[in-house]
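Enquirer: show me the folded form of this:
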Amino acid sequence: MTKSLKVLPNKVFRFIQQKLLKDTILEQEKQTKLVNLLQSWIDEEDEQEQQETGEYLIEALDQDRLSERPLFPAELKGVTW
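Expert: Next up, the predicted model:
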């Protein structure tokens, strides 16, 4: 009985070690896939779409303000933003 108790902790330790290693590798693979996806979005470089999105965001932010003062005044385009 003593012999089986000595062997069990080593088997459990190896099992846990292998499980952690496998989980770590799988997590790294997921992270790599995510990084590759994000990089592919960055590399697409659709300037027209980026310009339209930027203009829409500026307009939306200026419309939904409590103040009458615009957040992005046209006269400061290219100077401060």
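
Enquirer: only C-alpha atoms for contact and neighbour calcs from this point on.
Expert: Fine.

Enquirer: all helices of this structure, in order?
Expert: If DSSP state H is used as the criterion, the helices of the chain fall at 2-43, 47-63.

Enquirer: let's see this one next to it:
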Amino acid sequence: MTDKIKKKFDTLEKLVTRLSDKLNKLQSENIKLKSDLEALKDKSKYLEGELLKAHQNFKEKDKIIKKLSKLSELINNETEKI
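Expert: Got it, this is the predicted structure:
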């Protein structure tokens, strides 16, 4: 009977060891994934800032184009009067 108990205990011990190894592996993967997620968040914030700068730049250039267009129209009108 003690042999049966010893075998069951050994089997249980092996199972606990395997589960512990799997847990360690999953925890390690979790740490890596968290690190990757933080890196992606940082990249996303950077890209968001770059997009905002590009949008502001576009708006400024659009204003300049509109002003130049109005100026061109005024010049054309004055030229036609002459």
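
Enquirer: quick one on the thing from earlier: can you lay out the helices of structure 1 as a markdown table showing mean neighbour count?
Expert: Below are the helices of structure 1 laid out as a markdown table (neighbours: other Cα atoms under 10 Å):
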| stretch | mean neighbour count |
| --- | --- |
| helix 2-43 | 11 |
| helix 47-63 | 12 |
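
Enquirer: what is the one helix or strand H55 of structure 2 maps to packed up against?
Expert: Following DSSP states H and E, one finds H55 of structure 2 within helix 2-81. If you count contacts as 3 or more Cα pairs under 8 Å, 6 or more residues apart in numbering; DSSP states H and E, helix 2-81 of structure 2 packs onto no helix or strand.

Enquirer: identify the residue of structure 2 aligned to N10 of structure 1.
Expert: Residue pairing (TM-score structural alignment): N10 of structure 1 is matched to F9 of structure 2.

Enquirer: relative to K22 of structure 2, how far out is its match?
Expert: Distance, F9 of structure 2 to K22 of structure 2, using Cα to Cα, to the nearest Å: 20 Å.

Enquirer: roughly how far is the helix holding H55 of structure 2 from the heart of the chain?
Expert: Computed by Cα atoms, centre = their mean, to the nearest Å, the separation of helix 2-81 of structure 2 from the middle of its chain amounts to 0 Å.
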